[in-house]
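Undergrad: This is the structure alone, sequence omitted:
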C-alpha cells in the first residue's frame, strides 16, 4: 500500500466506509429498476399479444436503461468531485495538503480516481439490467459495449469538470453550483444552438461555407460533444447497417463531391471527452501550485528561526 497514492487511499476509505456510498448506489439502482419495471408493465400486453414484437421491446428497453443511466451519471458524477479540493479549503486542511511532499498531479489524480472508482461502480451495476434486453433480442454485444464506453467517457469528462471548479473556487456550494451549471449548459445549450442554426441556415439557399470540410468537422465535433446526440447517432448508424468504428461524410453540396471517412459518433465523443478531460485536469493541477504556496507559507517561519538564532 505504500506505493499507492495516499490521497487515493484516504479518499477511497472515507468514501466506502460510510453508509453514504451504499445509500447512493441503492437509490441509483432503485430509480433505474423502477423506470424499467414501469416500462415493462406498460408493454406487457403488447408482448403477450404479438410474438414478433420481442426485438422491438428489447431494443426499447435497452435504450431506456441506457438513457436513464446516462442521466444519472451526468447528475451524480460532477457532485462526486465538486467538493474534492473545495472541501479541503472549507475544512482548513488545504494548507497542509499542498505543503506536503505530494505533487499537484498526485493530489488531483488521487481525488479524481477515487470519484471515478465509485462512478465506475455505478456503471458496472447497470450491466445486469442491460442484459435483460437480451431476453427479448434486438440488441447486440457491440451496442452494449458502445453504451458502456459512452458512460465511462461521460463519467470521466464530467468528473474532470467537477475537479476543475473545485480547484478554482473556495466553497463546496459554489463548486457544486458551477459544475452542475456547466453540465446543464452543455446538455441544453448544444441542442438549442444546433436548432437555432438549423432554423437560420437550414433553408434551400444555404451559404457555400456550410458544405466545406472545415465546417463539417467543427459542427460534428460540437454536436458529438453531447453524449445523448453522439450515442443516439451511433445507434441509428448501427441500425442502418453501418460500421461501428467509422462513417462517411459527403463532401460538397451534391453527391458527386465524394466522401471522406471519419470516426463513428461514439468514438468521436470518447476522443473529445478524453482530450477535454486532460485539459481540465492540467488546469486543475496548475491552479494548485503547491511548491510556490508552500514556500510562501514556510518563508515567515524560516525568518523567525533565523532571527532567533
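TA: Perfect, thanks for sending it. Remember, predicted model here, so these are calculated numbers, not experimental data.
Undergrad: okay, CA-based contacts and neighbour counts for the rest of this
TA: Noted.
Undergrad: Can you show me the helices along the chain?
TA: Ranges of helices in the chain, per DSSP state H, are 6-17, 20-49, 54-82, 86-90, 94-98, 104-124, 127-130, 132-136, 141-168, 172-201, 213-223, 227-239, 265-288, 290-308.
Undergrad: Please work out which of those helices is packed deepest.
TA: Of all these, helix 141-168 has the most neighbours on average by mean count of other C-alpha atoms under 10 Å, namely a mean of 23.
Undergrad: Could you save the helices of the chain as TSV and add columns showing distance to residue 247?
TA: Shown next, in TSV, are the helices of the chain (distance: least, C-alpha to C-alpha, whole Å):
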stretch	distance to residue 247
helix 6-17	40
helix 20-49	32
helix 54-82	21
helix 86-90	43
helix 94-98	47
helix 104-124	27
helix 127-130	26
helix 132-136	26
helix 141-168	15
helix 172-201	21
helix 213-223	12
helix 227-239	8
helix 265-288	8
helix 290-308	46
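Undergrad: this is the comparison structure:
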C-alpha cells in the first residue's frame, strides 16, 4: 500500500497565488516597509551620535538595535498578513458556490483544510525568508548570533501557523468572509496583547536586550519575544528549558487544535472527532498548567491554576445546541461524544487529575527529604482548592447546561457563560482592592468572598480575623464560596429539569 502525499488543493493554491501579481506586490510592500523602517532607524542613530558624541557610540549597540527593530516589525506584519490569507479560505468557497464541487469530489476534507493552511503559512514563510538579507546586516554590525536569528524565524513561523489555524477555524464556522475576518483578527489581537507582557517584562525594545532572566515565562509564545528567545532558558521544576522550544510547543499544539476544529466542522458525512479534540485540549491545558506551576514551583501557584480551570474549560466543553431528549444520566458517560453533559464530567476529571498530580508533584519537589510535609500541605492547601473548583464546576457547569437548553446556540452560550464566569472570578477583585480593613466591611464589599480566585488567595490566612458583616474569617472563606457556587448549581439543575419537562 502506497501513500499519496500529493495535495491538489495545496498545488492549486500555490499556483494561483504565485501566478498573480498580488503576491509580488505584497512581497514588495513587505520588503519596502522593512527597508524604510530600517533606514529611519539608521538616520535616528546617526542623529543620536551627532547629538551625544563619542559616549553614545560606546554604549549603543547598533547591531542589536537593528535586529530588534526588524523582528518587532516582522512580528506585527505576520499578525496582520496571515489572518488575511486564511480567514476567508473556506467561507469564500461557500459564497462563490464552489464548496459543493469540492464536497462531491473524492478529495478528503483534510486535504482541503491542510492544503489551504499550508499554502498560507508557506507564503508567510517566503516573506520571512525574503528578509534574510536585511537581517544579515546585523551580523556585519555584531551583537547577534546565528542561533538567535534561526530561533526567531522558527518562532515567527510557529506564530504564523497559529494565526493561520485561527483563520481556518473561524472560516469553517462563519457564514460569510466578513464575519470570519472580524472574529479572526479580534481573537488574534486578544491573544497577542495577553501574551505581550511576558515578552516585554524582560525586554528593552530599543536595544533588544534582556533586563532580567529571573522572571522569564513562555517568552517565545508572543512573536515579539522571539527576538531574544533564541539564547535564553526558562526554569520549570528546576530544569532549564530553551525558551524557543516552549514557544513552539504551545503555539504548535494550539494551532493543531484549531486545525482539527476546522476539519471537524466541514466533514460530511459528519464524523465525531470530539474524542480527538478533547484529548488535544487535555494536552494543551495540562501543558499550560504544568508550566505555570512548574515555573512558580509552589503549591499556591498550583492552587491558582486549578481554580482557573473551570473558567477556561466550562464555556468550551459544557456549551452546546441544546441537550436533546436522551436522559442526562445516559449522556453523562459518553465522553467520546460532543454533548455538553459528558463535557462537564470530562472537565471534572481533568481538573481532579491536574490537582492531584500538580499539588503532590510540587510539594515533593520542594520537600524531597521530608515525607509528611508534602502530605500535610496537600491536605491543608490542595483539598480546599479542589473543593472550590468542584463546587464551581457544579454550579457554573449546571448554569451553562441550563443556558444550552434555553438558547440552543453554542456561540451565544459560550459567550454568555464566559462573561458570567469572568464577572464572578474577577469583578469582586475591585471591591477587595478598595477594602479598608480599619473599618467594618459592608455586605457589598464582602462580596469579594464569592470569587473562587480570591478565596484561594486567602487559603494561607489563618489569623481567624472576624468580619462582622458576614461572620466568617479568612481561613474558612472557601467554605462560604463553596456554598455559594453549590447553590447556583442546585437552582440551575431545578430549572433545567423543568425546562426539559416542558
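TA: In hand now; what should we look at? These numbers were taken from a predicted model, which means no experiment stands behind them.
Undergrad: After superposition, what is the TM-score?
TA: In this superposition the chains share a TM-score of 0.74, using TM-score structural alignment, normalised by the length of structure 1; 251 aligned residues with a C-alpha RMSD of 2.8 Å.
Undergrad: right, and the helices of structure 1 - which one's nearest residue 249 of structure 1?
TA: helix 213-223 (8.4 Å; C-alpha to C-alpha).
Undergrad: Residue 231 of structure 1 maps to what in structure 2?
TA: With TM-score structural alignment as the criterion, residue 231 of structure 1 lines up with residue 226 in structure 2.
Undergrad: what do you get for residue 26 of structure 1?
TA: In structure 2, residue 26 of structure 1 lands on residue 28 (TM-score structural alignment).
Undergrad: Residue 279 of structure 1 too?
TA: For residue 279 of structure 1, the residue aligned by TM-score structural alignment is residue 257.
Undergrad: Now do the helices in the stretch 401-502 of structure 2.
TA: 410-426, 428-433, 452-457, 477-501 (DSSP state H, counting those that start in this stretch).
Undergrad: okay, those, which one's buried deepest?
TA: helix 452-457 (a mean of 24).
Undergrad: Give me the range in structure 1 that that one lines up against.
TA: So helix 452-457 of structure 2 is aligned with nothing, judged by TM-score structural alignment.
Undergrad: Quick one: list the elements packing against that helix.
TA: helix 299-317, helix 383-407, helix 410-426, helix 477-501 (3 or more C-alpha pairs under 8 Å, 6 or more residues apart in numbering; DSSP states H and E).
Undergrad: I would like the residues contacting that helix, please.
TA: For helix 452-457 of structure 2, contacts defined as C-alpha atoms under 8 Å, 6 or more residues apart in numbering pick out 303-304, 307-308, 385, 388-389, 392, 424-426, 429, 448-449, 477-478, 481.
Undergrad: repeat for stretch 175-194 of structure 1
TA: 74-75, 78-79, 82-83, 86, 158, 161-162, 165-166, 169, 222-223, 226.
Undergrad: Surely residue 291 of structure 2 and residue 236 touch.
TA: Yes: counting by C-alpha atoms under 8 Å, residue 291 of structure 2 touches residue 236, with 6.5 Å between them.
Undergrad: mind checking what residue 263 of structure 1 lines up with in structure 2?
TA: So residue 263 of structure 1 corresponds to residue 241, using TM-score structural alignment.
Undergrad: wait, its match sits on residue 231?
TA: No: counting by C-alpha under 8 Å, residue 241 of structure 2 stays clear of residue 231, with 10.7 Å between them.
Undergrad: quick one: the residue positioned nearest the centre of structure 2 from residue 163 of structure 2, how far?
TA: The centre of structure 2 sits closest to residue 191, judged by C-alpha atoms, centre = their mean, with a distance of 6.4 Å. Remark: distance between residue 191 of structure 2 and residue 163 of structure 2 (C-alpha to C-alpha, to the nearest Å) = 10 Å.
Undergrad: Could you do residue 132 of structure 2 as well?
TA: Taken as C-alpha to C-alpha, the span from residue 132 of structure 2 to residue 163 of structure 2 is 22 Å.
Undergrad: and if you look at residue 10 of structure 2?
TA: 18 Å.
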